[in-house]
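**Q** sequence plus the predicted model coming up.
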Amino acid sequence: MPVSEGLDGAQRCGELLRELLTTVPRYRRRWQTQVRRNRSDDLSQAAVAEVLALHLWDTGERDDGQTTLARDLKDRVRRTLSGRGMSAQTLTWLIAAFDMTDQHAGRLWAAYSGDDSGQRGVAHTFRTVRPMIRPQRHRTISLFERYRIGADGALIDRHTWHTIIAVADGVGSFVFNHEPLPVTVDVILGGEVGQHYHYGGGLESEEIVLNRTLRRGDTAAVEYLTTYPPCAAQLTEIRRPARGRSENVDIAVAFDTAHLPTAVWWCVWDDHLENAPVREEPASPEDGVVHRFLPFIEQTAVGFRWQW
């Protein structure tokens, strides 16, 4: 059954999620084992909440002494399945709790982002490779970033929801690379900020220490907020680089509606910080927001540029 047209991203994602949970045998078996009364093929929100609670206890994201967790999650699950209150965090949890395939996860993220057109990813545009602090031992399986631009044209903050999967045993942290501008980087969920690094010819990074050490194949979801100082100069671009492969990438920039740019372009660069875009195309803000979803990025930098 195709996802219905005419719905917003969250509604389409909720519809697709219900379809997957009821038609894919191994997903259906997982929640059916938690049905406590009148076992049937009808999707049980309580059973889905039980699966989600078991996952959060198992991964340590919630204390196993929180005995009412499944009941507490039931309303969140109801809103998610209805598409009337879905969050990136809940979708991340459900994908991991049901051990969904990369293909199914990609379809859900694309629907959630409001762009399920199946457009291609971007890879291997870097001309030179900047040095890394240490080898990357994880892969990004979903990345949502929201940038806010103030009425003065300066960057206010950058809100990130980031899910990784370990590609080796003993992954206890990862490095968040950024430009040398932030005032603070605060981890809201999933870990804490560790050591700060300067490297890569103008790049800086924060180590994000996870709440638990991952084994190969384990996943972790982290939410962090980067804030920026008041700036006299107006910002004219944001770039999101990726060295290793990052999948299900959704980037949005929200401009203050009192001061909108005169033109915006979606861009691809061949460097983290320097040079003009190697590819670009016009982008049109809707209610002051420009947004793009990509199934993957690798060895590239993508983002938006604009003029005031």
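**A** Thanks, I have it. Residues are numbered from 1 along each chain as shown.

**Q** contacts and neighbour counts: CA atoms only from here.
**A** Noted.

**Q** can you list the buried residues in stretch 171-179?
**A** Of all the residues in stretch 171-179, those buried under the rule 16 or more other CA atoms under 10 Å are Val171, Gly172, Ser173, Phe174, Val175, Asn177, His178.

**Q** tell me if the fourth one really is in a strand.
**A** Yes. According to DSSP: H, G, I helix; E, B strand; the rest coil, Phe174 belongs to a strand.

**Q** distance check, it against His272.
**A** Distance, Phe174 to His272, by CA to CA, to the nearest Å: 18 Å.

**Q** next SSE after the strand or helix carrying Arg12?
**A** The secondary structure element spanning Arg12 is helix 9-23 (assigned by DSSP states H and E). Sequence order places helix 25-32 as the next helix or strand after helix 9-23, per DSSP H and E.

**Q** just want the angle from that next one to helix 9-23.
**A** 90 degrees (axes from the mean of the first three to the mean of the last three CA atoms, to 10 degrees).

**Q** what about versus this one:
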Amino acid sequence: MAANDPSEFNQEAAGAAWARYLYDNDQLTGTDLVRYKAGASNRRTRGKRIKHHAMSRALSGKSLSLATLKELIDVFEIKRIDAQRLENIWHGKEYAPVVEGTLVQPPGFGESGLETVYIQEEHVLGPDGLPLRHETRQTVRSLRDGVDHFPHRFDTDELEVTLLKGGTQSELVQCESGLWLVKYVFYEPLKLGILQDFRYQLDFHYSEPPPTVYNRTIYGHYSGGWHLDVTFDENRLPNKVWWAEWETADPHSPIKHEEPVALDPDHSVHRHLVSISSAVAGFRWVW
């Protein structure tokens, strides 16, 4: 699989396009105008030279006014339906499919040489209300040459792990931290920047009911997004379900944001995020 990731944002190219828009609409003055003209023959430096205040704040993620948002919609010729969604999100009328937290990665975590790009998963509960199975498709990127496996840690051994695609798997063993670990071993070591897909299924056999929550702790950034489904059995439906974001990865962490969600006709709840970083998020429910 190619190493290039189309989900990566090219700030330099965006800045150049925005600068051209400002220039064409006579919105560049003073030093900005001089810098633009000086770099007009060099497409690579054109966006870097412009220090227009709105551009700088927006592209750095510091602030985005409604006027600047509308300007960006014009710059990038965003379709009307998508433009309306962006304005609804700005006004708080629609959920923004991005979560950015402040979670700090603990020492020693993430030394696998891989970063997750995208995850799609379904968590299925049985008629007794206990987790029945969990299916996941995951895409990772190699951060160095020679990475040959993905380490998957669990807080329980009351499950069976089956790697369905992408390599072979080791036995489930207990780590010094008290967690349990299985390794998904790739068919061949990865080179720097290469993407690797794999798919796995977990079958649970809990002896005691676990907490009524499914969440994921994300250290780093899932640039390609995250899609989560939680499906309930028709014979054991929850009374209420919430999408939630927690302050820390601790099981007793306070919730910093939550919103109620309704079950679909197939007894499922869903959430798709186009980006998530440094956060703990997922669904929780009560019977």
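**A** Perfect, I can see it now. Note that the structure is a prediction, hence the values are computed from the model and not measured.

**Q** report the TM-score for the pair.
**A** With the length set by TM-score structural alignment, normalised by the length of the second structure, the two chains reach a TM-score of 0.62; 201 aligned residues with a CA RMSD of 2.8 Å.

**Q** going along the chain, name the helices of the second structure.
**A** 11-24, 30-38, 43-49, 53-59, 66-75, 80-90 (DSSP state H).

**Q** if we can go back for a sec, how far off centre is the helix holding Arg12 of the first structure?
**A** Taking the mean of its C-alpha atoms, helix 9-23 of the first structure sits 18 Å from the chain's own mean (CA atoms, centre = their mean, to the nearest Å).

**Q** do stretch 198-207 of the second structure as well
**A** On CA atoms, centre = their mean, the centre of stretch 198-207 of the second structure falls 22 Å from that of its chain.

**Q** give the buried residues for that stretch.
**A** Phe198, Arg199, Tyr200, Gln201, Leu202, Asp203, Phe204.

**Q** give the contact list for the fifth one.
**A** It stands for Leu202 of the second structure. Taking CA atoms under 8 Å, 6 or more residues apart in numbering, we find Leu202 of the second structure in contact with Arg133, His134, Glu135, Leu159, Glu160, Val161, Thr162.

**Q** tell me the one among these nearest to Thr68 of the second structure.
**A** Taking CA to CA as the measure, Thr68 of the second structure lies nearest Glu135 of the contacts of Leu202 of the second structure, at 41.2 Å.

**Q** for the equivalent of the closest one over in the first structure, which non-adjacent residue is spatially closest?
**A** By TM-score structural alignment, Glu135 of the second structure lines up with His159 in the first structure. Leaving aside its sequence neighbours, His159 of the first structure sits nearest to Leu225 (CA to CA, 6 or more residues apart in numbering; 4.6 Å).

**Q** over to Asp270 of the first structure?
**A** Asp270 of the first structure's closest residue in space is Phe126 (CA to CA, 6+ apart), at 4.1 Å.

**Q** that neighbour: how many residues sit nearby?
**A** Neighbour count of Phe126 of the first structure, defined by other CA atoms under 10 Å: 20.

**Q** what of Arg85 of the second structure?
**A** So Arg85 of the second structure, with other CA under 10 Å, has 15 neighbours.

**Q** look up how far Trp180 of the second structure lies from it.
**A** Per CA to CA, Arg85 of the second structure is found 42 Å from Trp180 of the second structure.

**Q** got it, and Ala3 of the second structure?
**A** 31 Å.

**Q** if anything else comes up later, I'll come back, but that's it for now.
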